[in-house]
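J.: quick one, fold the following:
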Amino acid sequence: MKSIFSLKNMYSIAYFVGSMVILLLIWSLVSAITKSEIPGPIATWSVFFEMLKDPFYDYGPNDKGIGIQLWSSIKRVMMGFGMGSLLAIPLGMLMGGSKFTMNLLNPLIQVLRPVSPLAWFPLGLLAFKASEGATVFIIAITSLWPTLINTAFGVSSIPDDHKNVGKAFGFSRWKYITKILIPFALPHIITGLRLAIGVAWMVIVAGEMLSGGVGIGFFVWDSWNGLSLEKILSAILIIGFVGLLLDKFFNGLQNYFAYENRK
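T.: Here you go, the predicted structure:
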């Protein structure tokens, strides 16, 4: 209980509440200036509350509750994020531990990293012959870069003293990886994962707008076609708060595995 009501946590809560108040004030002002063309907080909350009354209804392929839409998006994000991470972490370790590999692959990474997820989508369709696979593909290909780069940086930053300890004790390659490389690089890896999950969550909306079907991105596009700005704003808030929760989770991991918190 002491940690929950610590001064630091109380300040964090106060800052969060303050930022939400600022958001509501700006939102209300914009709604008033546009003469309610953009729905205000009260009108949006009314629609949002109706959406939450039955979030898991299913009346057909194009008429599903917000809970089903959100869960479909989260599953795609986790699949793409997981695939990207499984590729990025080993490759990042290889690059960080080998200057030759780093010099060889770094130009390729710098060329591919800025490519928009929308540009990858047609290639995903060509490869997987389905929009579902294409959406997961663009999440994987765009979210792997932060993890890859941070992992490579973490491994390449291992001090010579740490490496010499492994040599002095005759560590095998596997023991060196598990006892020195991973413990030292882990905070950097988690930082990369934290950035990557944010990228993945942003990409899913664009991907689902292109692919259609079920998902929060499709819900936004379908609401636009139905001229329901209240639903769009509600979805934006949901997207934002889910992104906040994902970031907080990885921030917690980041703090837990930080050097100064290890015994």
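J.: from here on, just use CA atoms for contacts and neighbour counts.
T.: OK.
J.: check the offset of the lengthiest helix in the chain from the chain's centre.
T.: Taking DSSP state H as the criterion, the chain has its longest helix at helix 66-97. Centroid separation between helix 66-97 and its chain, computed with Cα atoms, centre = their mean, to the nearest Å, is 9 Å.
J.: what residues sit buried inside it?
T.: 66-70, 73-74, 76-85, 87-89, 91-97 (16 or more other Cα atoms under 10 Å).
J.: likewise stretch 155-162?
T.: 155-156, 158.
J.: reformat those residues as a markdown table; add distance to residue 232.
T.: Output for the buried residues of stretch 155-162, formatted as a markdown table (distance: Cα to Cα, whole Å):
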| residue | distance to residue 232 |
| --- | --- |
| 155 | 43 |
| 156 | 44 |
| 158 | 47 |
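J.: next up, for comparison:
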Amino acid sequence: MATTVNTRGKNGNSSFAKWWKKNSQNILPPIVGILGFLFVWQISSNIGLIKLPPPSDLWFNERTRTYLLYPFFNRGGTDVGLFWQSLASLQRVLIGYTLAAVVGISAGVFVGLNSFANKALDPLFQFLRTVPPLAWVPIALAALQQNQPAALFVIFITAVWPILINTAVGVQQIPQDYINVRKVLQLSQKKFFFKILIPSALPYIFTGLRIAIGLAWLAIIAAEIVMSGIVGIGFFIWDSYQNNYISDIILALIYIGAIGLVLDRFMGWLQTLISPGE
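T.: Now for the predicted structure:
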């Protein structure tokens, strides 16, 4: 029995050694880079080279440590942990992004199939997509008069353009041979849409969706910063700035970056799942 256990232990160590040898070159550089960045930041703060608090304040600052260790606390109103702040923002992103995906894909297919519509609307699309999210906030607040609908509109208007434009390009790039097959086989509009058009344009659609999810996340942060009295990580940052809780802002930025990375990786994984050949 003892021999079996030792053999398993050796096999486990051997497997880990092989895994580490294979992956260490990809794992070590990011770790070294992050640790180096934190070290330089810590030293620069300690000697007064920069005015920001050092990364160690995430632990040694009592208020920030509370947010770090207790992300689920809820005292009511806007006094909640960063989990709930992030969740509220993500819920808004989900609604606005879903609307943008539905409208963007539908309009993109229409524009891609209709050359006149493409020529007529493309200048307008290109013009509107360059407007930054923060510029839409006062327009949305003036038009909708409420924070929640205004935030959803800002997400939608920011995320819809890459989806729409990439979908239109994908539809326009469908090989002529595929169009000829449709004519020869006399496929119905429905079969052409689901069997030829969507599969052919799918890589472009996912490119737009992946770009849009990042823009949607950026948009909600920008929108919440200037909207008062709502639960959301953007407003949390602004409120912390108003009260000079800089360490809290740094912790919130870590949340924002981590969530943005997860959203991007999720869309990439979803693309490989639905369209594994691309």
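J.: show where stretch 196-216 of structure 2 falls in structure 1, residue numbers please.
T.: Stretch 196-216 of structure 2 corresponds to residues 180-200 in structure 1, going by TM-score structural alignment.
J.: list the buried residues of that stretch.
T.: Counting neighbours by 16+ other Cα under 10 Å, stretch 180-200 of structure 1 gives 180-182, 184-200 as buried.
J.: and the counterpart of residue 115 of structure 1 in structure 2, what does it touch?
T.: The equivalent of residue 115 of structure 1 in structure 2 is residue 131 (alignment by TM-score structural alignment). For residue 131 of structure 2, no contacting residues are found, by Cα atoms under 8 Å, 6 or more residues apart in numbering.
J.: for residue 144 of structure 2, see how far away residue 131 of structure 2 is.
T.: Between residue 131 of structure 2 and residue 144 of structure 2 the computed distance is 19 Å (Cα to Cα, to the nearest Å).
J.: quick one, helices of the stretch 51-200 of structure 1?
T.: Here the stretch 51-200 of structure 1 has its helices, by DSSP state H, counting those that start in this stretch, at 66-97, 99-112, 117-128, 131-156, 160-168, 173-176, 182-211.
J.: what does the shortest one rub up against?
T.: It stands for helix 173-176 of structure 1. residue 166.
J.: and for the third one?
T.: With contact meaning Cα under 8 Å, 6+ apart, helix 117-128 of structure 1 is reached by 131, 133-135, 137-139, 141-142, 203, 206-207.
J.: what sits against the residue mapped onto residue 136 of structure 1 from structure 2?
T.: Matched across to structure 2, residue 136 of structure 1 falls on residue 152, judged by TM-score structural alignment. Residues near residue 152 of structure 2 by Cα under 8 Å, 6+ apart: 92-93, 95-96.
J.: which residue of structure 1 sits opposite residue 177 of structure 2 in the alignment?
T.: Checking TM-score structural alignment: residue 177 of structure 2 goes with residue 161.
J.: wait, residue 161 of structure 2
T.: In structure 1, the residue matched to residue 161 of structure 2 (TM-score structural alignment) is residue 145.
J.: tell me how far its match lies from residue 133 of structure 1.
T.: 20 Å.
J.: settle it for me: which of these two has more neighbours?
T.: Between residue 145 of structure 1 and residue 133, counted using other Cα atoms under 10 Å, the more crowded position is residue 145 (27 against 17).
J.: if I pick the residue most central in space within structure 2, what's in contact with it?
T.: When Cα atoms, centre = their mean is applied to structure 2, the residue found nearest the centroid is residue 214 (3.3 Å). Residues near residue 214 of structure 2 by Cα under 8 Å, 6+ apart: 260, 263-264.
J.: mind putting these in JSON lines, neighbour count, secondary structure and distance to residue 235 of structure 2 included?
T.: Formatted as JSON lines, those follow (neighbours: other Cα atoms under 10 Å; DSSP: H, G, I helix; E, B strand; the rest coil; distance: Cα to Cα, whole Å):
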{"residue": "260", "neighbour count": "18", "secondary structure": "helix", "distance to residue 235 of structure 2": "17"}
{"residue": "263", "neighbour count": "16", "secondary structure": "helix", "distance to residue 235 of structure 2": "20"}
{"residue": "264", "neighbour count": "18", "secondary structure": "helix", "distance to residue 235 of structure 2": "23"}
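J.: what count of nearby residues applies to the residue mapped onto residue 237 of structure 2 from structure 1?
T.: Counting by TM-score structural alignment, residue 237 of structure 2 corresponds to residue 220 in structure 1. Neighbour count of residue 220 of structure 1, defined by other Cα under 10 Å: 23.
J.: so which strand or helix has residue 220 of structure 1?
T.: helix 216-225 (DSSP states H and E).
J.: how big is the offset of that helix relative to structure 2?
T.: Following the fit onto structure 2, the mean deviation recorded for helix 216-225 of structure 1 is 0.8 Å by mean Cα distance after the TM-score superposition for structure 1.
J.: circling back to that earlier point, can I get the helices of the stretch 51-200 of structure 1 in JSON lines with distance to residue 255 of structure 1?
T.: Listed next are the helices of the stretch 51-200 of structure 1 as JSON lines, based on distance: least, Cα to Cα, whole Å:
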{"stretch": "helix 66-97", "distance to residue 255 of structure 1": "20"}
{"stretch": "helix 99-112", "distance to residue 255 of structure 1": "28"}
{"stretch": "helix 117-128", "distance to residue 255 of structure 1": "30"}
{"stretch": "helix 131-156", "distance to residue 255 of structure 1": "16"}
{"stretch": "helix 160-168", "distance to residue 255 of structure 1": "22"}
{"stretch": "helix 173-176", "distance to residue 255 of structure 1": "24"}
{"stretch": "helix 182-211", "distance to residue 255 of structure 1": "8"}
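J.: these: which one's closest to residue 29 of structure 1?
T.: Closest to residue 29 of structure 1 of those is helix 182-211 (Cα to Cα; 26.7 Å).
J.: tell me, how many residues neighbour residue 40 of structure 2?
T.: Neighbours of residue 40 of structure 2 using other Cα under 10 Å come to 12.
J.: wait, a strand at it?
T.: No. Using DSSP: H, G, I helix; E, B strand; the rest coil, the secondary structure at residue 40 of structure 2 is helix, not a strand.
J.: before we move on, the earlier item: can you tell me the closest non-neighbouring residue to the match of residue 237 of structure 2?
T.: residue 232 (5.3 Å; Cα to Cα, 6 or more residues apart in numbering).
J.: residues in contact with the equivalent of the one you found over in structure 2?
T.: Counting by TM-score structural alignment, residue 232 of structure 1 lines up with residue 249 in structure 2. Taking Cα under 8 Å, 6+ apart, we find residue 249 of structure 2 in contact with 236-237, 240-241.
J.: now, which of those sits nearest residue 52 of structure 2?
T.: The closest of the contacts of residue 249 of structure 2, once distances to residue 52 of structure 2 are taken by Cα to Cα, is residue 241, at 12.3 Å.
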